[in-house]
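K.L.:
Only the shape, not the letters, is given here:
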């Protein structure tokens, strides 16, 4: 069976203009993540991890280089085109949860499913909230949930969309150790059961060790895990 690249970055850089002049956030980075693979992106705060993740996911654009996501060259698309690619291929788990405060946990998980016309949105939302241990909190609003519970809602939302690739920025960062361990197990269950490609930013050694590969960034450059 041939290996299929799910995410490919070719000489990606990121540069921004500041009052002091041009600031290089990412130096040329080239990596490939194959379908079904799990990759941990590690490094100290400020090393460029979140910037790289955003570019790989099509949430941001590089200053130079290109990103190909499941065969789509994001560098050739405008924001609307990148959004369509994300909608059909990508799930996200952010540190900030990004839940809608006016919707219940159940409604937050259902919403992206309904937007894409999934007729099983209700049952899928219930199933994945149960899998993250929130079956008793379906009708609670974000402000009624702890930080860890909000993160689990965000994880259920990402799982329910059955993405081809799941990008996560510190997915266990706001969870206690027991809940974090459960979520890690769920992430890799998804990886095995659905062949989902996993790309994590993490400081958690257990999560990094469970990934098939690890790359480390320092000052915007790859210092280990080079292609």
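P.N.:
Cool, got the structure. Everything numeric here is computed off the predicted structure, so don't read it as measured data. Numbers count the residues shown, from 1 in each chain.
K.L.:
Could you use CA atoms for every contact and neighbour count after this?
P.N.:
Noted.
K.L.:
quick one: the helices in the protein?
P.N.:
49-56, 79-89, 105-115, 121-131, 147-160, 177-194, 205-210 (DSSP state H).
K.L.:
Measure how buried residue 16 is and give me the count.
P.N.:
11 (other CA atoms under 10 Å).
K.L.:
Contacts only, for it.
P.N.:
22-25 (CA atoms under 8 Å, 6 or more residues apart in numbering).
K.L.:
any idea how far residue 81 is from it?
P.N.:
Using CA to CA, to the nearest Å, residue 16 is found at 23 Å from residue 81.
K.L.:
neighbour-wise, which of the contacts of residue 16 leads?
P.N.:
residue 25 leads the contacts of residue 16 on contacts (other CA under 10 Å) with 19 neighbours.
K.L.:
how close does that residue get to residue 131?
P.N.:
For residue 25, the distance to residue 131 - CA to CA - is 38 Å.
K.L.:
same check, this time on residue 177
P.N.:
17 Å.
K.L.:
swap in residue 180?
P.N.:
Distance, residue 180 to residue 131, using CA to CA: 14 Å.
K.L.:
also this one, for the comparison:
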């Protein structure tokens, strides 16, 4: 018990910030990066899906290249390259760089999720709607996308949870997220168990909370059917 108190209430660094507050600040960074990155990823995912399904090579080719590069390289390498090389000449802070990097990464996966959800809808739905006089855009908006959303919702929820955990590598560019805060406390107090298990417990609580909220939302969608 004394080790827990010492780890969470010992001043860390020259500013006198105690370990517990450092973890809270790290948690705030983790949630902030995850929230804005998933929004950016959703926008990029929708745009990339539309490009891939446009049937025009000059749109399909760059979309496939983007998805292939992102899915074929580790997110930590993408983060480091973006911050230290691509954005090195710009005055971009670490949190913004992390949001961009994780947003780009998430966008590629969300694109594939959306594409798979749309293709899972029976083609007869499109043909029937078009035969009733609806345009392609009207059919996608009123018929295909609502059905695809229910198909892809679990996968989108999983992507959000995966993204939340992937943000633990922000420390590679010097950002102080939840995981990095635990590492700082561990290095300053020489106490390994409490800081690391505290971070693990917080991640566990967050993932279970979001999973529960997602399951409740899915049940409401099923009831609406």
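P.N.:
Received it, and whenever you're ready, just let me know what you need. Note that the coordinates shown come from a computational prediction; the quantities given were computed from them, not determined experimentally.
K.L.:
TM-score for these two?
P.N.:
Taking TM-score structural alignment, normalised by the length of the second structure as the basis, the two superposed chains have a TM-score of 0.25; 95 aligned residues with a CA RMSD of 6.1 Å.
K.L.:
more crowded one of residue 177 and residue 131 of the first structure?
P.N.:
Legend: neighbour count by other CA under 10 Å for residue 177 of the first structure and residue 131, higher for residue 131 (16 against 11).
K.L.:
Please give me every residue in contact with that one.
P.N.:
Here residue 131 of the first structure is in contact with residue 156 (criterion: CA under 8 Å, 6+ apart).
K.L.:
What is the top helix by length along the second structure packed up against?
P.N.:
In the second structure, assigned by DSSP H, the helix with the most residues is helix 19-52. If you count contacts as 3 or more CA pairs under 8 Å, 6 or more residues apart in numbering; DSSP states H and E, helix 19-52 of the second structure packs onto helix 2-9, helix 57-72, helix 94-120, helix 145-166, helix 178-189.
K.L.:
let's see 6 Å
P.N.:
Helices and strands touching helix 19-52 of the second structure, by 3 or more CA pairs under 6 Å, 6 or more residues apart in numbering; DSSP states H and E, are helix 2-9, helix 57-72, helix 94-120, helix 178-189.
K.L.:
Pipe those helices into a markdown table and attach distance to residue 159 of the second structure per row.
P.N.:
Converted to a markdown table, these look like this (distance: least, CA to CA, whole Å):
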| stretch | distance to residue 159 of the second structure |
| --- | --- |
| helix 2-9 | 31 |
| helix 57-72 | 13 |
| helix 94-120 | 7 |
| helix 178-189 | 19 |
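K.L.:
Save the ones you listed as a markdown table, and put in mean neighbour count and distance to residue 195 of the second structure too.
P.N.:
Shown next, in a markdown table, are those (neighbours: other CA atoms under 10 Å; distance: least, CA to CA, whole Å):
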| stretch | mean neighbour count | distance to residue 195 of the second structure |
| --- | --- | --- |
| helix 2-9 | 15 | 7 |
| helix 57-72 | 14 | 32 |
| helix 94-120 | 22 | 22 |
| helix 178-189 | 21 | 5 |
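K.L.:
Out of those, which is closest to residue 223 of the second structure?
P.N.:
Distance to residue 223 of the second structure, taken as CA to CA, is lowest for helix 94-120 among these, at 20.2 Å.
K.L.:
how distant is the next helix or strand after that closest one from the center of its chain?
P.N.:
Going down the chain from helix 94-120 of the second structure, the next helix or strand is helix 123-131, by DSSP states H and E. With CA atoms, centre = their mean, to the nearest Å as the basis, helix 123-131 of the second structure stands 34 Å off its chain's centre.
K.L.:
Repeat that for stretch 62-72 of the second structure.
P.N.:
Relative to its chain's centre, stretch 62-72 of the second structure lies at 17 Å (CA atoms, centre = their mean).
K.L.:
Fine by me, thanks again.
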